[in-house]
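Enquirer: structure, please.
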Amino acid sequence: MKTTDSTASRRRLAALCLGACLGGYLSVAQASSHREAPFITTQPKVDAADFYMFNSYEGVAADGSGGRAGFVTLIANYLPLQDGYGGPNYFSLDPNALYEIHIDNNGDAREDITFQFRFKNTLKAIALLINNKSVPIPIIQAGVVSASNAAALNLNESFSVNVIRGDRRTGLSAALTHVGSGSAVFDKPVDNIGSKTIPDYPGYAAQHVHEVNIPGCATPGRVFVGQRKDPFAVNLGVIFDLVNAPLGVITDPGLIAAGKDDLADKNVTELAIEVAASCLVADATHPVIGGWTSASLRQGQYLTPSPAKGHATTLIPGGGWTQVSRLGMPLVNEVVIGLPDKDRFNSSSPKDDLQFADYVTNPTLPALIEVAFGQAAGAFAPSNAGRNDLVTTFLTGIQGVNQLGMITPSEMQRLNTAIPAVPFANQNRLGIVGSILAGGSDFAGYPNGRRPKDDVVDISLIAMMGGLCMANGNANALGFGASCKPTAVPLGSTAFSLHDAVDQATRPLMPAFPYLDTPIPGAK
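Expert: Below you'll find the predicted structure:
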């Protein structure tokens, strides 16, 4: 893709990208998908919290060269809202589930490549001699842990990763293996129990970054699975309480960090894989890919009244795989899809997304914001009918930026792998939108994929309050037709100053793989 510095082109990109951000639809509640549907609240181990897809920026220079340029990082976060002190069992993943990351590289809204993660939890049943009797201990460690699969670990987690080409259930499947040893089994670090058990958690976790051979790809990749600090920052309680904050605060750029980050003390489990971009795209002339994550459970489950000795033996699964979680663009199910269809959306596939079109073309969230602040404050819901602009930007990708192949309308993240990565220190927290508004050149962020630093909440607030049609008064020139006109724009020019009073850019992150920061310990 070629970018241009012309003012007209920048304004066009700004408007288009704002629309795409609104497609997230208003990740304003929290650009993560914690507990978004009725059923998934009962199955936290397979609850997808965030999905990130970006051109790797580890070690890259200002011009996008060097370091890990040419690689794409895919991150799927699961099991949200973890407290560091959540012992004695902590937060192991479900060995009876499939955790998957899907790639569509031709635009037909069907997976062409799937990375499938399976987990195994091995109980060692460490025992101590008490009064000449060998008695199993009640916790998951019996001493200091400093190495992978340490002897003192009572429960060791491991996992495998298969790459499936074609349909995720019937396609050709092959195992990823360690570079060097050839093993198809990878150790996962235990959660950050505390500094007495694991004195150097960053060093311990780093032992679990695995260099891997990927079948069908000549270039090795990297894999990491483990607990991390939740990378997302959001004023969660306030926003879900009908945006319970003074309008003067959330429209003042000087108060961008005045609110409370409700996820600041939470951890999450990260599934990260880094793959050469050339191994993900259809070919060199089609650099755009789409991506999403899903989790599936067995269709039947038997709850035994007499669990056997061992670990997690109460539930006996059976039957075919059934998808129960799905996440592409942030927060679609949480604040776009209506309550009657939330479980249905989680079980659906992108190819079938037209069944949910009414939620995009007739969104209810702007009207709820109008209720929250009232028209007297200038908080009118945008009056544009049909929202064909959102269908274009949210369901088909942005022409000239990240539109993908056949353009089958579908909800997923879309990434142009040909746009150079931007070093962590130089990234604009408002992604493409922020760069255009400030005259910058960061086109490697949301909605062109999504990086951990991208402040999806603020971008979406701007879009929600009329930024899409404000960005260029001649809406027809943007290709959206008469349905996108700058009428009843709420808050006037201050729409571009909106924020949730929590600054995503201040969230601690790593500039290198696996990018998410060290998890909060149970005890320091």
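Enquirer: contacts and neighbour counts: CA atoms only from here.
Expert: OK.
Enquirer: quick one: the spatially closest residue to Ala471 that is not a sequence neighbour from Ala295, how far?
Expert: With CA to CA, 6 or more residues apart in numbering as the criterion, Ala471 has its nearest non-adjacent residue at 5.2 Å, and that residue is Ala15. Relative to Ala295, Ala15 is positioned 34 Å away (CA to CA, to the nearest Å).
Enquirer: what about the residue lying closest to Ile75 once chain neighbours are set aside, which SS state?
Expert: Distances taken as CA to CA, 6+ apart put Ala272 closest to Ile75, at 4.4 Å, once the chain neighbours are dropped. Classification of Ala272 using DSSP: H, G, I helix; E, B strand; the rest coil returns strand.
Enquirer: want to put them side by side, so please do this one too:
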Amino acid sequence: MKNLLYFIAGLLAVVCLQPSSAVASSHREAPLISNDPLADNTDLYAFRSPANDQNVVLIANYIPFEHPAGGPNWYSFGERIRYEIHVDNNAGTPGSEIIYRFEFKQMNEDPTTFFNIRLGKENLKTTYTCQRSMDGGRSFQTIISNGVVPPPNIGPRSIDNSTVGLGTTYDKQVEKGIMTASTGEKIFAGPVDDPFFVDLGIFDLGAVRSDNPRDAVARFNCHSIVIEVPIATLQRDRKPVSEAKNILDGDYVIGVYASASRQMIKTLYDGGDVGYDGEYRQVSRLGMPLTNEAIIPIGMKDRWNATKPSDDLQFAKYFSNPELALYMDDSQFGTAVPGLAPLRIQTNSLGAFDFRNGKPGLFSLKGTESVKGTALDEAAFGSILLPDNKSPRAVDLLPIFYTGVPNLPPYQLATGKGGRALRAGKPFINNFLPTLGDLLRLNMAVPVTPRTSADFSSLGLVQAAVLGLTDARYNASADMQFIPNMDGFPNGRRLEDDVTTIELQAVGGAVLAAIGLWYDDFIPGTTASPVTPNLVSVLGFKAGPTKNDKPFKTMFPYEAEPWRGFQGPSYEGKKVDAPAPPASMEFAVRVKSFSCTNGDIVFEAVNPAPGKTVEYSAAGVSVWTTNPNLRVEQELFWDNNSSGVLTLKARYLNEPGSQVSMEYDFRKQCSRARMAAEPTNATASFSINVLGNPTNKDVVAFDLRGNAGEAMEIGVSDASGRTLSHAAFNATGNVERRSVRIGRAPGIYFLKVGTPKETRTIKLLRE
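Expert: Here you go, the predicted structure:
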């Protein structure tokens, strides 16, 4: 029997080593992860500290979708799991040079109660040991023993109440959890508000809701490991940032990934005991965000999570021809995913280069004089970046994820290139660490963009590229200079960065355009500016929410405190039999006043909570704002064919869950006599007949009658009032047929036709 048990144990060990038994990471994105959430990496961040620019902040988050009220046994870091943050600072040596390892343990201070916290005692109280290796894992040094993990933020009786609870505020618990390692690092491990923001409706076959997104992780918590460490500790030669040669010094590039590992064998005993044995094996990992969620196919996701970044070359084909690109290509499945319609990959960039899946991309230049002295030269990295004539995105997406981007042509902004994409241009990124593995790469020499700066943007390096191409402060020369948001994703990742939008824009060709491989509607020698409608469409795309549901802190540990499970007066002294408050006392929104002359509208909050700030929004009026004095968009206000029904919304600032709404029909409230005509004329003397409305095309034709001999102006704008096109004509015939281009994205557009006497506006629906 004993030999049989050993045989079974050995067989289990072999099975556990197979990739199919790995557990996934990043918000439940792989098949097996739902069975082991405590080991699930959700997000990874690496950025230069906004509070002390001599330091770098590393954040590894675990345990997705923690409900704040998830008692009686709240979420916690798992025992017998090794949580690790790996730092690679030398591409010439295999694996990570620096490893921070965390192991947690729990104990009950009062095992006689089923409560988590009672009478000042905490059950499942969690502490940790942190070890650090500076030699690639060959040896480890303990730098924190008995580290404090704050308790779950259960509610006012458990935390604040001095009689039955801990008698403190939760922010004080967080302060107690901030530790200083013996080697100088500042470390925090504990529950936080999940800082990620995303509309998971995108996984309903690309159902992007740009105009009305829902943050799927709003009001959920996770568990976080935060390390603030001096740059000199992470730099391969232990140099402080003051010794950097310039702001893109390649000696200051690091690559980071986080992982969780479990022992190979788990044994269940009678009586509820559990035993663990065997070596530790990686069961989840995370470097670049959304890699396993949106790039690796489902049949390979579990293998991905069991693989170390040093063995990632087997997955390179998914970056050179990403599945997502098929839904941004009308010759494939682009028309089937309207939510991604603003994103269309270059098929004939500069009249020569096709970057659709399976197409040559820049391969025709391989080995030519054109690429000599560039990163595409065979003497440099041409074998990786131009591997064959069927891997077009090996030139842009593969380096972003696998090698980092070097400060070499063609990976410099088009500024200063004189229209030739392969020439040297304006430097804006260098996070090159060619390990050929998925790592979050950060150049620690790049300065910090102040979070209070008007230039700070959640679009990270994409916004830096826009400024470098279009802003007079930065596009006057090709000289190296700091451009705001050069410290943003994909050069590291800040908490505020909208990585979902940035990565989708990148798949849509935004990086190619930034270096001078423009979109198809730019015709060299003909088109005046490369800032064409296609480029504007990509840069205007939003994948969903653009900020977290809670504001981040300005100081360590930077993430917001976890949502409280139970809160408010209903949990402090309210009687069980107390009647519910009358509907008249509930938080609501209404119209305080409306002008039938010009569409001025004043919102009003009804019964707002004391001390809380209210913000307002309505489609056709305004995005979220705390200013209640607004105006209906004029195209909508004067378009008598529209319903006139507005959906007014209000909520407390940074509390999406508090949203209330009402419908208001402003046409019904106003006299038809006052709303019947355009403000310039009471009677229209010419007519407009749109040929196809609604339409599923980008171009709409229409006939005009009754304005013979008159000058005419035609304009198209979107629902936000942004002008998309404008044209003027000196004289027109009695019947005039014209066509206009509207946006690619489904939605409402306005066709505005004006003569010296009058103006007409027609609403167009793009399906």
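Enquirer: part of a strand, is the residue nearest to Ala471 of the first structure?
Expert: No - according to three-state DSSP, Ala15 of the first structure belongs to no strand; its state is helix.
Enquirer: quick one: residues contacting it.
Expert: By CA atoms under 8 Å, 6 or more residues apart in numbering, the residues touching Ala15 of the first structure are Gly467, Leu468, Cys469, Met470, Ala471, Asn472, Leu478.
Enquirer: try 7 Å this time
Expert: With contacts defined as CA atoms under 7 Å, 6 or more residues apart in numbering, the neighbours of Ala15 of the first structure are Leu468, Ala471, Asn472.
Enquirer: mind checking what the second one lines up with in the second structure?
Expert: In other words, Ala471 of the first structure. Using TM-score structural alignment as the criterion, the counterpart of Ala471 of the first structure in the second structure is Ala514.
Enquirer: would you state the helices of the stretch 451-600 of the second structure in chain order?
Expert: Listed in chain order, the helices found in the stretch 451-600 of the second structure under DSSP state H, counting those that start in this stretch are 460-470, 499-507, 510-514, 533-539.
Enquirer: ok so, going back, any idea how far Met470 of the first structure is from the residue nearest to Ala471 of the first structure?
Expert: Taking CA to CA as the criterion, Ala15 of the first structure is separated from Met470 of the first structure by 8 Å.
Enquirer: equivalent analysis for Ile369 of the first structure, please.
Expert: Following CA to CA, the distance that separates Ile369 of the first structure from Met470 of the first structure is 18 Å.
Enquirer: now swap in Ser92 of the first structure and tell me
Expert: 47 Å.
Enquirer: which position in the second structure aligns with Ser347 of the first structure?
Expert: In the second structure, the position corresponding to Ser347 of the first structure is occupied by Ala306, as judged by TM-score structural alignment.
Enquirer: around that match, how many other residues sit close by?
Expert: Other residues near Ala306 of the second structure come to 23 when the count uses other CA atoms under 10 Å.
Enquirer: and of the helices of the stretch 451-600 of the second structure, who's closest to Phe315 of the second structure?
Expert: Minimum separation from Phe315 of the second structure across the helices of the stretch 451-600 of the second structure (CA to CA) falls at helix 499-507, 16.9 Å.
Enquirer: and the closest one, how far from the first structure on average?
Expert: Superposing on the first structure places helix 499-507 of the second structure at an average distance of 1.6 Å from its equivalents, by mean CA distance after the TM-score superposition for the first structure.
Enquirer: and the helix or strand hosting Phe637 of the second structure, what's buried?
Expert: Remark: Phe637 of the second structure resides in helix 634-638, with elements defined by DSSP states H and E. Neighbour counts over helix 634-638 of the second structure (16 or more other CA atoms under 10 Å) mark Glu635, Leu636, Phe637, Trp638 as buried.
Enquirer: and the next element down the chain from it?
Expert: strand 645-652.
Enquirer: whereabouts in the first structure does the helix or strand that comes right after that following strand align?
Expert: Moving toward the C-terminus from strand 645-652 of the second structure, the next helix or strand (DSSP H and E) is strand 655-665. Aligning strand 655-665 of the second structure against the first structure (TM-score structural alignment) gives no matching residues.
Enquirer: one more: stretch 61-70 of the second structure?
Expert: Aligned using TM-score structural alignment, stretch 61-70 of the second structure spans residues 77-86 in the first structure.
Enquirer: now for the longest helix seen in the second structure, which elements pack on it?
Expert: With residue count as the measure and DSSP state H as the assignment, the second structure has helix 2-17 as its longest helix. Taking 3 or more CA pairs under 7 Å, 6 or more residues apart in numbering; DSSP states H and E as the contact definition, the neighbouring helices and strands of helix 2-17 of the second structure are strand 253-268.
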